[in-house]
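Asks: test case, fold it:
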Amino acid sequence: MYISRLRVNHKKNPLGFNLAKIHLSWEVKDVCGKWAVETRIIVSESSNMEKLVYDSGVQKNYHENQMLVSFDLKPRTRYYWQVEVKDDKGDCAKSNPAWFETGKLQESWTAKWIGTEENEKRMPLLYKEFELKEKPESVRWHVCGLGLYEAYVNEKKAGREFLMPGYHCYDSFLEYQTLDVTELLSQGKNKIAVLLGEGWYKGRFGFDGDYRNLYGNQKKCIGELHIRYANGQEECIVTDSSWKAEESSICENGIYDGEHIDETLEHKMLSVEEIEETRPLVERFNPRIHKVEEFQPVSVKQEDEALLLDFGETVTGWVEITGAFETGQKVMMQYGEVLQKGRFYRDNLRTAKAEFTYVSKGKGETIRPHFTYYGFRYVKIKGLNPEKEYKFIAYRIMSDIERTGWVATDHDKVNHLLENTLRSQKCNFLDIPTDCPQRDERMGWTGDAGIFASTACFHMDSGSFFNHYMKNMQAEQEKCNGAIPFFVPRPKVKKEEHTNPFYLDSGAAVWGDAATLIPWRLYQFYGDKAMLEEQYPVMKAWVDYEYERTKENEIPYLWQNDRQLGDWLALDNGNINNPIGKTDSGFIASVYHYWSTKMVKEASESLGLEESKVYAEREKEIRNAILNYYFPDKKFCLEYTQTACALLLYLKLYPEGEREVITAKLAELLKKNNGHLNTGFVGTPILCMALSENGQNQLAYDLLLNEDYPGWLHEVNLGATTVWERWNSLEEDGSISGTGMNSLNHYAYGSIAEWIYRYMCGLNPSIGEAVKMTIYPMPDQRFKKAEGSWRSVFGKYVCAWNWKSEQEVVCNIEVPFNANARFILPDGTEEILDCGKYEKILNMRP
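Replies: Below you'll find the predicted structure:
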């Protein structure tokens, strides 16, 4: 027996993160038994585990691999924790100690916010020089910089993170980071420095306008360097007016336009001033942003007087060049995600320049940007000396979350599609779930995040990532009286005559329903009741907001009285340029109101809240209102669309006897459309699931396997390495279909991966319930085999199948230690499986 994968609030050894609640989890492997008969957790202030501050005691028959612990935390303290488990065969194991370390908690700040005279053309470097009497035993730097910052100790970058402090609701709270810089300091003279950039905080950000200074008009930083010596003595160096500052080599920079660096410029000294700031500093919620992968170009060719690099797949991050540069040599890089007629192209980035320029002072070095990132596959580079050699490396930059899901089939194009959905997630999970990583947008659209949440949780451990997003959603919701804006965080664009209403409006169905979809998905995948409890107020406030809006509608409980976006980017309205689909928007809003209310009811029941009865009753009333209004005389009164049918079937919203009618109608609509979907953001994520759940599994596979337009494999055939925003982002000849709203890296339609995990591979998590997983694979003979695995908090669930004969499928299943699964056969027979490996025969006779 071996205990591993120890996590605190879904993070490995977190340093200075928010610890309002302490959720511990672990994984047990290489076991003989099936269940834990004894579990014990201890927490200590010493690494030898002798100075205990918490002891759970021996928990008998504790069939969970996670526990919420509580004790009084001290500021700036490292705690070690350990898990001990005994199984039902008598085997025992004790984990190696893991740790978590607190930030300042409620300790007051003695440091001051400091800055210099504001200049958007030259970025400031603020620094402090000091001497240490001896080598410290431990040094922690609690620091925050706005807009963005990098921290340096003795000219070396502190930590492996980038784009700190990330993007959050700066107008509500300011997240600070805690850096372990012990190894960077030495006895004698030392220097610490903070380099500041524009970022989301005050640089140009937001589509459809030149919006700047959205959260503040001055760059600034605050920091406390806490030093502890071996003899127990401590000292603290803080930011204040005694710091010095100078102009750095970094000039203009921004999220959209890129960065300009000129090393030949003189570094003029700047005056430092203390700045008043009332927004609270809080320990960080966001996972670290760091380099996760690196790529070398798969091809390098000449284009005009430049080099054109192809990195083989779409990347979010930047390219670093290593080489010897001459004094005054100017290198310019431009980023794009597609070629047109074999040449570099970036018009679909709209106003985003996506450039990096560097002027050298003549030395061998590695050049990179500091305060921007790019979404790209291709990079065009001007200004390199053809007589010299250079090394090019592209780095993927994203939030620090680990992969948890894998699917492999014998269909290469489907495997490619799955990798595309994962890659789009990686490219867009950079601190917040962005819609796209390349053009002048890159915003946390709520609708996209909500419909992709399940796929995200299959692919990667998204618990801490989405928890950070939900913290920001709650902050925005409080400003909107319970409503949810279209994007989180919402840029604070001032209301003017021509301001795009997306910045001002809130409370639209589907987009707002991310407030319920995301928390409930997180609970299904992770079973973290503490997280659900924290996020439940957001769920409740949103559903109550919807309910209040329906009171102004002519028909009680139905939400037909507000402007909605409907089935966004559907293809069924006869006008490819109209983004709102044919399905009635009031119907969609009413159905989502029902769905969200249902999730709040289930969440409140899981939390043991008395108010669950209120939401159970409201759920019934909304359901009755939908059936009475939309099914007069038990017949659907609106025009059937693929999306309408999918919603009704997926949520079982139909009168008795109408399921077969709606299923047949959906099959008819698909046939009329030559076997193709025409759904948008609402219908696409649930279309295949509605088919498989209602006896039309073959049609679901048909949609997956369509290789012409519109379809997922059509994109694969056209060379996509990520998922597109539109079904027709590229024409058949590879030409871009339009530049107004056309991203080649939008994860929303990648939600087909959820169907692949759930129905092809049969994995349906319910970690918060007594039965942790339902396994119900639905094979199709066009696939000889498929294998899906998902690493839960207990360990890896596996379901792999292959055809033994025309009517029999061999299914191999793995259930991890301390967990279970409900296995369902094609005839509906159910069996509860405990930890172990199983081989089952599926009889696929019609």
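
Asks: C-alpha from now on. contacts and neighbour counts both.
Replies: Noted.

Asks: residues contacting the strand or helix carrying Ala664, please?
Replies: In the assignment (DSSP states H and E), Ala664 maps to helix 659-672. The contact list for helix 659-672 (C-alpha atoms under 8 Å, 6 or more residues apart in numbering) reads 640-642, 645-646, 648-649, 652, 676-677, 691, 694, 699.

Asks: identify the farthest-apart pair in these.
Replies: Lys652 and His676 (23.2 Å; C-alpha to C-alpha).

Asks: more neighbours: which of these two?
Replies: His676 (19 against 13; other C-alpha atoms under 10 Å).

Asks: excluding its backbone neighbours, what's nearest that one?
Replies: Spatial nearest neighbour of His676, excluding adjacent residues (C-alpha to C-alpha, 6 or more residues apart in numbering): Leu670 at 5.8 Å.

Asks: roughly how far does that neighbour sit from Leu704?
Replies: Note on Leu670: its distance to Leu704, by C-alpha to C-alpha, to the nearest Å, is 13 Å.

Asks: in terms of secondary structure, what does the lengthiest strand in the chain contact?
Replies: Assignment by DSSP state E gives strand 306-336 as the longest strand of the chain. Under the contact definition 3 or more C-alpha pairs under 8 Å, 6 or more residues apart in numbering; DSSP states H and E, strand 306-336 sits against strand 299-303, strand 343-345, strand 355-367, strand 374-382, strand 391-399, helix 412-428.

Asks: how far away from the center of its chain is the first one?
Replies: When you say that, I think you mean strand 299-303. The chain centre lies 34 Å from the centre of strand 299-303; the measure is C-alpha atoms, centre = their mean, to the nearest Å.

Asks: and the contacts of that strand?
Replies: In contact with strand 299-303 (C-alpha under 8 Å, 6+ apart) are residues 307-311, 343.

Asks: swap in 6 Å and give it another go.
Replies: Outside of strand 299-303, the residues within contact range by C-alpha atoms under 6 Å, 6 or more residues apart in numbering are 307-310.

Asks: the fourth one too?
Replies: The set of residues external to strand 374-382 that reach it, using C-alpha under 6 Å, 6+ apart, is 306-311, 313-318, 331-337, 437-438.

Asks: show me how far that strand is from its chain's centre.
Replies: With C-alpha atoms, centre = their mean as the basis, strand 374-382 stands 24 Å off its chain's centre.

Asks: okay, buried residues for that strand please.
Replies: 374-382 (16 or more other C-alpha atoms under 10 Å).

Asks: one more, please, to line up against the first structure:
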Amino acid sequence: MLSVYDLTCEYRRNPIAIEQQQPRLSWKLRADTRGVMQSAYRIQVAQDPEFSKLVWDTGRVDSDSSVLVEYGGKPLHSRSRYFYRIQAWDAGGQSSDWSELAFWETALRHDEWQAAWISSSCRQAEEAEACDYMRHEFTIGQDVVSARLYVTAQGLYRIYVNGLTPDDSLLAPGWTSYHHRLQYQAYDVTGLLASGANALGAMVGNGWYKGNLAWEGKRNFYGDERALLLQLHIVYADGSEEVVCSDDTWQCSNGALQRSELYHGELYDARLEETGWSEPDFRGEQWQAVRIIDREYEGLVAQESDPMRIVQELQPLQLLTSPRGETIVDMGQNMVGWIRFTAQQEAGAIIELQHAEVLDRDGNFYTGNLRTASQTVTYICKGGGEETYEPFFSFQGFRYVKVTGMPAEELLERMTGCVVHTDMEPTGSFQCSDHMLNQLQRNIVWGQKGNFVDVPTDCPQRDERLGWTGDAQVFIRTAAFQFNVAPFFTKWLKDVGADQQSDGAVPHVVPDIPGVGYGSSAWGDAAVICPWTIYECYGDRRILESQYNSMRAWVDYIRAQGEQEYLWNTGFHFGDWLALDGKADSSFGATPNDLIATAFYAYSADLLAKTAEVLGKSDDAEAYRELNGRVVHAFRAEFVTPSGRVASQTQTAYVLALMFDLLEERDRPRTAAMLAEHVRASGTHLTTGFVGTPYLCLVLSRFGYTELAYELVLQKEYPSWLYSVSKGATTIWEHWDSIKPDGSFWSDEMNSFNHYAYGSVGEWLYRIAAGINLKQPGYKSIQLQPHISGQLSYVKAELKSMYGDIVSGWRRDDDGAIQLEVTVPANTTAEVVVPAGRRDITEHGTGIDGIEGVLEVSEDAKRVTRLKLGSGTYCLKLSASREHCDEAMPEAAIRMP
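Replies: Reported below is the predicted structural model:
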């Protein structure tokens, strides 16, 4: 039985406010037999759920496409809902029923904005940072059929309709390159309106727009005035429409939220609350008229990525009393978000929550690594009963909370940790027989959650929290295993292009913060690596189209930098940041910056050539292939000896030369052996920093040293990934020794305990240990090659791809036999690479020639068997005891970014 399920439009389920005139539709197939491929599909799109008003009917289309299929019907109207359904046929001609209905709604056209930007007129100089409260009342005299609310702000806003929030999204409108792009959100508020009097209320805080950002207390990077823009479209039963806008009839006031800063927390005086301020029939005698400010609608875009939400709630683990006598709540997990607490105190009582990631070695509350970020929530009680509070416009990075003003015995039951991040769909899981490695995987996931708060930040706790480009590019492939990050990076990469300089230089951080800088290798290369990775992982050709000019501008910028055209040997570079082989008092690694810069120059030129080829830009493809060749030649002349040795004998130098194919093919095996020897001579420890670490284990596996890579990943002594786990880490650290063996700290100045860059090893866990890899973009064709190690007894990973669930796992039985479990989604095929001869492979006692779903079988001289499998779940048994985990990997398995 064939069925169609999980319909999405632009990666989202039933989205509101889609700007694209050709939105892309995706679906998945489910079948109760193996080897199912789609042979045809039919899409119908209508303006009514009965499909009597069709705007597009493809008829039967002979195609196996089911991912990101472009809408090709009549032009779409703005602010309109379109229903769609899909039918599919398998290779045998059997058809599915129509899928369940799904829909998307189009966005507000740019010329339909008519609201005014409004700002509070109530702030006094000493109250400059108090948050704004604004409200408006209006009357409805007819039955409402539908109502859509479109809102944005200069700052962060919280919107209310008749006292209720329209959904659970937070920290809107998010962070973009505000000078170029400002998101607005759309809400379905039909069910919140009532006949008669209605009210709209809004709170506006500083947020990223004008709050404290980066270092030295700087603020107002985008503007010095908060403002709100709001437009409510109401459609009545008689077909008429009314538009309610932000304008000069709105009123404003100060309120209970006296201060809110992303870094510093909030001050909320509940005694100043005005009950019912966002509801109708409120009498606010002290409220004043708002001011209209001069701002155009230019740059307004509909919400592009998933919104931020409370995605998870945690209960405290334990209550601690420090040697200093501090009352500390341990949440048990380094998290990002805030505490929701309930108190019952007398009026004027002050409750203070201060947040920190770790305790010092004596068990005292430690905030040194926060630098100037205070991360403190202060609440002044109004009295008279229980009061519950959680922050509005700030978030904290913390595990521990120091509490004053509340009875200690009440804390555990009155506090809840609210985990806040971009609400990406979870797509991956990894587990194995080693509990510390499982904890490392959890740490990687938590690092991503804590640092994907609308932009890919470097840390979520100190006075920084910026979108560092280098961190994003080294982690993006791991990120795409764990969550669906296509919408997240689609939005962020548009800001990369928007903030790119006229000469092509890419900022170190995006959105750009003046003074941080531009143009470092490996950091700016995010402009090329990230779009290509999204294309690879999701089959998203459009992201290459939209980012192509940015990608090309970056490579052309590099070309103009070097003293020689094909070397990059000028300018500032972070290099192998925080590598252990650098000077003791330096953050820079020992690998020469010009070697790293030229290596990434070659890599980006290579990816740009591939991008041009995908897009049909043949002249560009040829030009950038030639450029890549010239850069590779220059790299060899400058950084490789005549005998083929990499002149800089660091782990990162070896890794980049091998990963990016910068050496003559004959020189690669010897260089890989030198890398392996370097690792062994270091006591099976790494010395790499941000640049070398992501590729280290991938390169070892590519050249036949997977067992060594396992030893490296399972190493528990410093420096290693599991060292932090042994010290109790629940997220990834910024430094290999953020906490030293004696319990002291690396530094106060730059020591985040939630910094995902070194979590890039997650890619190796999924692609090599579990063996999930792609052969065609979007996992249309899959390679499953789990690498079986004597150091573990089982490994299993799952990935929810655009086609469905992929599973790859292995387990060693007591008799030495290996059990393989693989799942191949419908409408895909997989090549399964098995370390056994074909006669040693069975499923429930049946040899491979009799296994349903096996399409092709080949065996090489080393008794490695390749099975081409159709869709379905397979449980294969390998009776052969000889393992091949140290055989060199196929080029395609490792070469992709």
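
Asks: what's the TM-score here?
Replies: Once superposed, the chains reach a TM-score of 0.95 (TM-score structural alignment, normalised by the length of structure 1), with 830 aligned residues with a C-alpha RMSD of 2.0 Å.

Asks: structure 2: matching residues for the helix or strand following the helix holding Ala664 of structure 1?
Replies: Where DSSP H and E defines the elements, the next helix or strand beyond helix 659-672 of structure 1 is helix 684-693. Alignment of helix 684-693 of structure 1 against structure 2: residues 693-702, by TM-score structural alignment.

Asks: picking that back up, what's the PyMOL line that selects buried ones from the contacts of helix 659-672 of structure 1?
Replies: With 16+ other C-alpha under 10 Å as the criterion, this PyMOL line picks the buried residues out of the contacts of helix 659-672 of structure 1:
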select buried, resi 640+641+642+645+646+648+649+676+677+691+694+699
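
Asks: check the contacts of helix 659-672 of structure 1 against Val58 of structure 1 and report the nearest one.
Replies: Proximity of these to Val58 of structure 1 (C-alpha to C-alpha) peaks at Lys652, which lies at 44.5 Å.

Asks: the aligned partner of that closest one in structure 2 sits in which helix or strand?
Replies: By TM-score structural alignment, Lys652 of structure 1 lines up with Asp661 in structure 2. Assigned by DSSP H and E, Asp661 of structure 2 falls within no helix or strand.

Asks: from Val632 of structure 2, how far out is Asp661 of structure 2?
Replies: 8 Å.

Asks: helices of the stretch 201-350 of structure 2, start to end?
Replies: 207-210 (DSSP state H, counting those that start in this stretch).

Asks: with the stretch 551-700 of structure 2 instead?
Replies: Counting by DSSP H, counting those that start in this stretch, the helices of the stretch 551-700 of structure 2 are 593-614, 618-639, 651-659, 668-681, 693-702.

Asks: before we move on, the earlier item: more neighbours, Leu670 and Leu704 of structure 1?
Replies: Neighbour totals were compared for Leu670 of structure 1 and Leu704, and Leu704 leads with 21 against 18 (other C-alpha under 10 Å).

Asks: give the aligned equivalent of that one in structure 2.
Replies: With TM-score structural alignment as the criterion, Leu704 of structure 1 lines up with Val713 in structure 2.

Asks: what does Trp99 of structure 1 align to in structure 2?
Replies: Under the alignment by TM-score structural alignment, Trp99 of structure 1 pairs with Phe103 in structure 2.

Asks: nearest to Ala456 of structure 1, of the contacts of strand 299-303 of structure 1?
Replies: Ala456 of structure 1 lies nearest to Asp310 out of these, by C-alpha to C-alpha, at 27.3 Å.

Asks: quick one: the aligned residue in structure 2 for the closest one and Lys449 of structure 2, what's the gap?
Replies: Aligning on TM-score structural alignment places Asp310 of structure 1 opposite Asp330 in structure 2. Counting by C-alpha to C-alpha, the separation of Asp330 of structure 2 from Lys449 of structure 2 is 19 Å.

Asks: and what of Val36 of structure 2?
Replies: From Val36 of structure 2 across to Lys449 of structure 2, the span is 35 Å (C-alpha to C-alpha).

Asks: and what of Trp577 of structure 2?
Replies: Trp577 of structure 2 is 23 Å from Lys449 of structure 2, by C-alpha to C-alpha.

Asks: between the two, who's got more neighbours?
Replies: Under the criterion of other C-alpha under 10 Å, the comparison of Trp577 of structure 2 against Lys449 puts Lys449 first, with 26 against 20.

Asks: report the contact partners of the more buried one.
Replies: The contact partners of Lys449 of structure 2, by C-alpha under 6 Å, 6+ apart, come to His421.

Asks: over to Ile432 of structure 1?
Replies: Gly444 are the contacts of Ile432 of structure 1 under C-alpha under 6 Å, 6+ apart.

Asks: that one matches what in structure 2?
Replies: So, by TM-score structural alignment, Ile432 of structure 1 is matched to Val455.

Asks: try Lys112 of structure 1
Replies: Aligned partner of Lys112 of structure 1 by TM-score structural alignment: Ala116.

Asks: its match and Asp247 touch, don't they?
Replies: Yes. Applying C-alpha atoms under 6 Å as the test, Ala116 of structure 2 and Asp247 come out as touching, 5.2 Å apart.

Asks: residues contacting Gly216 of structure 1?
Replies: Gly216 of structure 1 touches Lys202, counting by C-alpha under 6 Å, 6+ apart.

Asks: can you give me the helices for the stretch 701-846 of structure 1?
Replies: Going by DSSP H, counting those that start in this stretch, the stretch 701-846 of structure 1 shows helices at 712-717, 752-755.

Asks: in structure 2, what stretch matches the shortest one?
Replies: Right, helix 752-755 of structure 1. Helix 752-755 of structure 1 corresponds to residues 761-764 of structure 2 when matched by TM-score structural alignment.

Asks: before we move on, the earlier item: what's the closest of the helices and strands packed on strand 306-336 of structure 1 to Asp72 of structure 1?
Replies: Once those are compared by C-alpha to C-alpha, strand 391-399 is nearest, at 29.6 Å.
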